[in-house]
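Trainee: What would the 3D arrangement of this be:
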Amino acid sequence: MRRNILITGASAGLGAEMARQFAAKGRNLVLTARREDRLKTLQDELTSAHPGIEVVVRRLDVTDHDQVFEVFRSADAEVGGLDRVIVNAGIGKGTPIGTGRFDANLATTMTNYVAALAQAEAAMELFRARNAGHLVMISSVAGLRGMPKAMTAYSASKSAIAAVGEGLQLEMLGKPIKVSVIQPGYIRSDLNEGVRKLPFVVDTEPGVRAMVAAIEAERAKAVVPSWPWRPLSSVLKVVPVSLLKRVI
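Mentor: Model prediction:
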């Protein structure tokens, strides 16, 4: 059992709900995010509901790469070894390319891909040292294909971190270190609040329950929730661009 779990981007949305569901399973948690006040509120909630677990909170801006390594190393020492790291922190503030908002697309790419790479580096450094651990990369079904307009930089970043995860899977094949790439469909969260067009969207709790089940099973790749996103993902990969544009 993966007893000690670190989750980035845990102050709200999918990260906070993953923390709640893993806490209910009796896991010790290290929760990181920029909004430390929200982390402390969540810490109080979880330790009150589950007094037998340890919940450590750390303020972390994942785009500060030196801080990522510092926080991961100190958290690992404090809890007696991290068994699982969930690279979850991300944003969705992209804009159509060429419309004068390179800053938004750069921020999305730096947070969702470059910062995720730093987190993977920091986690794998710990896991390689003890030849054990489970790295989880939270990608998205939006990373299965290039997406238009405001989604372009976001989908590219999510595709990139899936490639990082798959590359590590090849390297770690047959070894004790496990790597999972989780590709959620549309699950309600702070990230997509206010987005009008979200086909087949599911509520946060059941959507995250499907994510947690796939993580616990340590599946190499999982599109969740399985219905309807698993069959839809197969279609998304091969449908011609002319047809894809009609449904997204």
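Trainee: Please make it C-alpha for all contacts and neighbour counts, starting now.
Mentor: Fine.
Trainee: what kind of secondary structure is residue 100 in?
Mentor: The assignment at residue 100 comes out as coil when based on DSSP: H, G, I helix; E, B strand; the rest coil.
Trainee: ok, so what distance separates it from residue 195?
Mentor: Distance check for residue 100 against residue 195: by CA to CA, to the nearest Å, it reads 21 Å.
Trainee: Repeat that for residue 218.
Mentor: 31 Å.
Trainee: Between these two, tell me which one has more neighbours.
Mentor: Neighbour comparison, residue 218 and residue 195: the larger count goes to residue 218, with 18 against 8 (by other CA atoms under 10 Å).
Trainee: so how many other residues sit close to the closest residue in space to the more buried one that isn't next to it in sequence?
Mentor: Of all residues beyond its chain neighbours, the one nearest residue 218 is residue 180 (6.2 Å), with distances taken as CA to CA, 6 or more residues apart in numbering. Applying other CA under 10 Å, we find 26 other residues in the vicinity of residue 180.
Trainee: Second input sequence below; structure requested for side-by-side comparison:
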Amino acid sequence: MPTALITGASAGLGAEFARQIAAKHGDLVLVARRADALEELADELRRAHGVGVEVLTADLADENDVHRVAQRISDSANPIDLLINNAGFGLPLQFADNPIEDEVRHLRVHVEASMRLMHAALGVMRGRGGRIINVASVAGFISRSTYSACKSWLIGFSRWANGEYGRDGVSVTAVCPGFTHTTFHARMGLEPGKEGIPAIMWLDAADVVREALRDAAKGKAVSVPSLRYKIIVAVSRLLPSSLTAGVARRGRV
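Mentor: I've put the predicted structure just below:
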């Protein structure tokens, strides 16, 4: 089984990716800022599945930490077969009211860190083979402040890279979930059930990860988990951006 490096692995989709890969007997390198949460998850997975788990504490808004993670990915003697760029966080949608330092950090984590880690992965995967999963969002298909812009970049770049490096045996997949039950919204101070989103629009993290891994194995450039969000993405392409932006203000995907 492959060795997977997962950023943002201490909670949410990152932790779910780790659990499902470990259940298939894949070894792991877990990356996140919280050392205690990473060690707790690592111990759980070692006990439950007998897999090898490395822990790498890093803040992907910090250039030195990104460099350390990239170095681990570039280690051809201990190769990474699957890179999952999952780290991220949300901000209030009113860009002009947010501290610019927060917006720059947001950009670094979602775009710059993902780009640097992809570059490191491609350096060792080309010719040998490998997979890269970039966790984007349905928000990347609509107009919605800098969160949407960052996710749109991930989708567009993943599409291009999947075609470009597929000939070298490397697939790149942008996974675009909709509203998913994780700790993402809680970290923004939003209480469960009070986000203004109908219950039918919420996805289960385990289902999202299962479909993401399946689509990545098929070499798909873009994965949109669940039929209802596939329909939303298709319809959104036909609507004016002013309309989709207005609807999008109701919550955060």
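Trainee: what does residue 112 of structure 2 align to in structure 1?
Mentor: Aligned counterpart of residue 112 of structure 2 in structure 1: residue 114 (TM-score structural alignment).
Trainee: mind listing what its match touches?
Mentor: Contact criterion CA atoms under 8 Å, 6 or more residues apart in numbering gives residue 63 as the residues in contact with residue 114 of structure 1.
Trainee: can you check residue 123 of structure 2 too?
Mentor: With CA under 8 Å, 6+ apart, residue 123 of structure 2 has these contacts: residue 74.
Trainee: element containing residue 64 of structure 2?
Mentor: Element membership for residue 64 of structure 2 (DSSP states H and E) is helix 63-73.
Trainee: how much does that helix stray from structure 1?
Mentor: Average distance, helix 63-73 of structure 2 versus aligned residues of structure 1 after superposition (mean CA distance after the TM-score superposition for structure 1): 3.3 Å.
Trainee: Now which residue in structure 1 aligns to residue 233 of structure 2?
Mentor: Aligned by TM-score structural alignment, residue 233 of structure 2 pairs with residue 233 of structure 1.
Trainee: wait, doesn't its match sit right on residue 140?
Mentor: No. With the criterion set as CA atoms under 8 Å, residue 233 of structure 1 and residue 140 do not qualify as a contacting pair; they are 10.4 Å apart.
Trainee: Mind checking which of those two has more residues around it?
Mentor: Between residue 233 of structure 1 and residue 140, counted using other CA under 10 Å, residue 140 has the larger neighbour count: 23 against 19.
Trainee: Aligned against structure 2, show me the partner of the more buried one.
Mentor: When structure 2 is aligned by TM-score structural alignment, residue 140 of structure 1 is paired with residue 137.
Trainee: Not counting sequence-adjacent ones, nearest residue to that match?
Mentor: Spatially, and ignoring its direct neighbours in sequence, residue 137 of structure 2 is nearest to residue 176 (3.8 Å; CA to CA, 6+ apart).
Trainee: who are the neighbours in contact with that neighbour?
Mentor: Contacts for residue 176 of structure 2 were tallied using CA under 8 Å, 6+ apart; they are 135, 136, 137, 138, 139, 140, 222, 223, 224, 225.
Trainee: can I get the residues you listed in a markdown table with distance to residue 72 of structure 2 and secondary structure?
Mentor: Shown next, in a markdown table, are those (distance: CA to CA, whole Å; DSSP: H, G, I helix; E, B strand; the rest coil):
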| residue | distance to residue 72 of structure 2 | secondary structure |
| --- | --- | --- |
| 135 | 20 | strand |
| 136 | 23 | coil |
| 137 | 27 | coil |
| 138 | 30 | helix |
| 139 | 31 | helix |
| 140 | 29 | helix |
| 222 | 26 | strand |
| 223 | 27 | strand |
| 224 | 29 | coil |
| 225 | 30 | coil |
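Trainee: Those residues, buried ones only, as a PyMOL selection?
Mentor: The PyMOL selection below is limited to those of these classed as buried (16 or more other CA atoms under 10 Å):
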select buried, resi 135+136+137+138+139+140+222+223+224+225
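Trainee: What segments of structure 1 are helices?
Mentor: Secondary structure of structure 1 (DSSP state H): helices located at 13-24, 36-49, 65-79, 102-109, 115-130, 152-172, 204-216, 226-238, 241-247.
Trainee: any chance of those in JSON lines, with distance to residue 55 of structure 1 too?
Mentor: Formatted as JSON lines, the entries for those read as follows, by distance: least, CA to CA, whole Å:
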{"stretch": "helix 13-24", "distance to residue 55 of structure 1": "9"}
{"stretch": "helix 36-49", "distance to residue 55 of structure 1": "6"}
{"stretch": "helix 65-79", "distance to residue 55 of structure 1": "9"}
{"stretch": "helix 102-109", "distance to residue 55 of structure 1": "29"}
{"stretch": "helix 115-130", "distance to residue 55 of structure 1": "19"}
{"stretch": "helix 152-172", "distance to residue 55 of structure 1": "27"}
{"stretch": "helix 204-216", "distance to residue 55 of structure 1": "18"}
{"stretch": "helix 226-238", "distance to residue 55 of structure 1": "30"}
{"stretch": "helix 241-247", "distance to residue 55 of structure 1": "42"}
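Trainee: Thanks again, I'm all set now.
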